[in-house]
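Student: After the sequence you'll find the predicted model.
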Amino acid sequence: MGLEQVSIQQKFSGLRGWTSAQRALLDQKFGKPDSPPPEDITTFHIPDEKKPTQYKTIYKSEPWNAILKLSNIPQRCILDRGHMLESSAEETLIAIKENEGWVVIPGAKAPEGRPAFKVLRMTPLPAPRIAALDDCADIPDGITALFARQGIQVSAFNDVDSLLEVVRVQPFEAYILDWSIDTDVTSEPAIEYIREAQQSNVPITILTGELRTQQTVGSDIARMVERYKVSVVEKPAILDILVKTFYNILFHIPGRN
């Protein structure tokens, strides 16, 4: 139509009128539905300039956060969902409801008896990026390998300075930080920078094996929990539980985009 985004929003909200040519383009693009839209469709009532008391109804689907499952490795995506399908076997991709979110899968893999919806458009998103900090290289390496199977990209660091060097340029979506990095060195400076300098509330999990052996460590970490809303996992951490926890946080984003 050659309109700016702000102008389009004002027209759809009724703050500005539509010309005859613009209404014709809307008819061409969206058609004239004969039946009420499903609950996931946004309805726009467009005033008719020639008949101010009458309205034209335009239907437009809205994007949803979803998970794309074409292989064993999930991927976040944005989904434009259409009508419910009578048969999904011939569809390349379909959308199904899973828990409180949407999943996009091949039509041939549609679960029997589950409602399946047409995929109007699906846009894959980059993998979630998280940082793992530990002075023992085996721990970040293990986290990296396991998280990769869940579609999560992990950058491993062995000292606070190298982590902060990257964070200042490109922050991560979540952090798994060993508390005691070296003698008299903790991950507190990294936590302070993320929460205070960057004003970020992304998930931060502290790993520690010293809660039961050093009282000062327990009080210091308690201070981090109170001040910065971090979570704590004791070593040796069960990585399968850790990866599922972060998967639920990073992939299951409720609602529309």
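Tutor: Done, it's in.

Student: going forward, measure contacts between C-alpha atoms and count neighbours the same way
Tutor: Fine.

Student: what ranges do the strands span in this structure?
Tutor: With DSSP state E as the criterion, the chain has strands at 41-47, 55-61, 63-68, 75-84, 93-98, 101-106, 117-124, 129-133, 153-157, 174-178, 180-182, 185-186, 204-208, 231-234.

Student: What is the burial count for Ala174?
Tutor: Taking other C-alpha atoms under 10 Å as the criterion, the count of residues near Ala174 is 21.

Student: Correct me if wrong: it contacts Ile204.
Tutor: Yes: contact criterion C-alpha atoms under 8 Å: Ala174 and Ile204 qualify, at 5.9 Å.

Student: Give me the common contacts of these two.
Tutor: Common contact partners of Ala174 and Ile204 (C-alpha atoms under 8 Å, 6 or more residues apart in numbering): none.

Student: returning to that earlier point: as JSON lines, the strands of the chain with distance to Val225 would be great.
Tutor: Shown next, in JSON lines, are those (distance: least, C-alpha to C-alpha, whole Å):
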{"stretch": "strand 41-47", "distance to Val225": "41"}
{"stretch": "strand 55-61", "distance to Val225": "42"}
{"stretch": "strand 63-68", "distance to Val225": "30"}
{"stretch": "strand 75-84", "distance to Val225": "29"}
{"stretch": "strand 93-98", "distance to Val225": "32"}
{"stretch": "strand 101-106", "distance to Val225": "30"}
{"stretch": "strand 117-124", "distance to Val225": "35"}
{"stretch": "strand 129-133", "distance to Val225": "18"}
{"stretch": "strand 153-157", "distance to Val225": "22"}
{"stretch": "strand 174-178", "distance to Val225": "13"}
{"stretch": "strand 180-182", "distance to Val225": "16"}
{"stretch": "strand 185-186", "distance to Val225": "15"}
{"stretch": "strand 204-208", "distance to Val225": "9"}
{"stretch": "strand 231-234", "distance to Val225": "7"}
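
Student: alright, now check it against this:
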Amino acid sequence: MNETPVRVDVGQGWRIITLNRPDKLNAFNEAMHRALMEALDAAEADPDCRALVLTGAGRGFCAGQDLGDRMQVEDGEPPDLGATIEAAYNPLVRKLRALPFPTVCAVNGVAAGAGANIALACDIVLAGRSAKFIQAFARIGLIPDSGGTWTLPRLVGRARAMALAMLAEPVSAERAEAWGMIWKAVDDERLMEEAQKLAAYLATQPTVGLVLIRRALDASNTHTLDQQLDLERDLQREAGRTPDYAEGVRAFMEKRTPRFTGRRA
């Protein structure tokens, strides 16, 4: 039996959080939900953490919900899946999208159902070439959750999102890259090396500015051009007041590598 459903490794300015139920393809149960949120809370509370890698142990990233963990109520009525989403998956996706530093997902093997959409909620997604993304919900009569109906059309367009959701066909890592669903497909044996290298780089960059980029891009699809221009003005004002902006300008003028701290003020 695994010691913990989530493993945390701390690097210099970054962390790796590993889903750790490999015998269940890292499918979510209540214990893993709690452990993952605790790990994310701890990373957020650490002022030295400026980037995060999320990955899975064993031969898969995450198979979604562990269906065996959902208990039927005593009178035989079906479970309230909306309550599960409200209590566990929605807070998790909201947390990932609001972390004060960039997130990298390293997808190894299968990412199915909620597992696929939690991966896609991260800022930058790398996948091993053997990885597959599956919107498996329709196979059991459900709809994509964990932000899937919001994320997929933004990444691949409505036509592909509709087919992926209705047909539940696997998407290979290379096709996911070609479609713009993920950033990059890499050789399996290089996946974690590439993810750690990316996290180490992000941990040296202007953290506040990177998070403001996320905010701007997240808002862009629902804004008019005028609204987005106003948001860019406001976020640029905020970015321009950070110590990292001042350091970036000094380093540019002095022709040296900047030493960003990630501090707000």
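Tutor: Cool, the structure landed. Source: prediction; values computed, not measured.

Student: Kindly provide the TM-score of these chains.
Tutor: Put the two chains on top of each other and the TM-score (TM-score structural alignment, normalised by the length of structure 1) is 0.20; 99 aligned residues with a C-alpha RMSD of 6.8 Å.

Student: helix, strand or coil for Gln196 of structure 2?
Tutor: Under DSSP: H, G, I helix; E, B strand; the rest coil, Gln196 of structure 2 falls in the helix class.

Student: What about Ile191 of structure 1, how many residues nearby?
Tutor: Residues within reach of Ile191 of structure 1, counting by other C-alpha under 10 Å, total 22.

Student: brain fart, Arg121 of structure 1
Tutor: Per other C-alpha under 10 Å, the neighbour tally for Arg121 of structure 1 reads 12.

Student: need the contact list for it.
Tutor: 79-81.

Student: Please identify which of the residues you listed is nearest to Asp141 of structure 1.
Tutor: Leu79 (32.9 Å; C-alpha to C-alpha).

Student: most surrounded residue in the contacts of Arg121 of structure 1?
Tutor: Leu79 (26 neighbours).

Student: From Phe147 of structure 1, how far out is the closest residue to Thr43 of structure 1 other than its chain neighbours?
Tutor: Spatial nearest neighbour of Thr43 of structure 1, excluding adjacent residues (C-alpha to C-alpha, 6 or more residues apart in numbering): Tyr59 at 5.1 Å. Between Tyr59 of structure 1 and Phe147 of structure 1 the computed distance is 40 Å (C-alpha to C-alpha, to the nearest Å).

Student: between the two, which one's more packed in?
Tutor: Phe147 (22 against 17).

Student: So that one is in contact with Val243, correct?
Tutor: Yes: the pair Phe147 of structure 1 / Val243 is scored as a contact, 5.9 Å apart, by C-alpha under 8 Å.

Student: ok now do the closest residue in space to His45 of structure 1 that isn't next to it in sequence, which residues does it touch?
Tutor: Of all residues not flanking His45 of structure 1 in the chain, Thr57 sits nearest, at 4.7 Å (C-alpha to C-alpha, 6+ apart). When contacts are counted by C-alpha under 8 Å, 6+ apart, Thr57 of structure 1 touches 32, 43-46.

Student: Name the nearest of these relative to Ser7 of structure 1.
Tutor: Ile46 (13.9 Å).

Student: my read: Gly82 of structure 1 touches Met122, true?
Tutor: No: using C-alpha under 8 Å, Gly82 of structure 1 is not in contact with Met122, being 11.3 Å away.

Student: that older thread, can you give me the distance of the residue nearest to Thr43 of structure 1 to Phe44 of structure 1?
Tutor: Relative to Phe44 of structure 1, Tyr59 of structure 1 is positioned 6 Å away (C-alpha to C-alpha).

Student: Touching both of these two, which residues are there?
Tutor: With C-alpha under 8 Å, 6+ apart applied, the contact sets of Tyr59 of structure 1 and Phe44 do not overlap.

Student: quick revisit: show me the one of the strands of structure 1 that comes nearest Val6 of structure 1.
Tutor: Among these, strand 41-47 comes nearest to Val6 of structure 1, with 15.7 Å by C-alpha to C-alpha.

Student: and that closest one, which residues are buried?
Tutor: 41, 43-44, 46-47 (16 or more other C-alpha atoms under 10 Å).

Student: which of the residues you listed lies closest to Val103 of structure 1?
Tutor: Ile41 (18.0 Å).

Student: Thanks again, I'm all set now.
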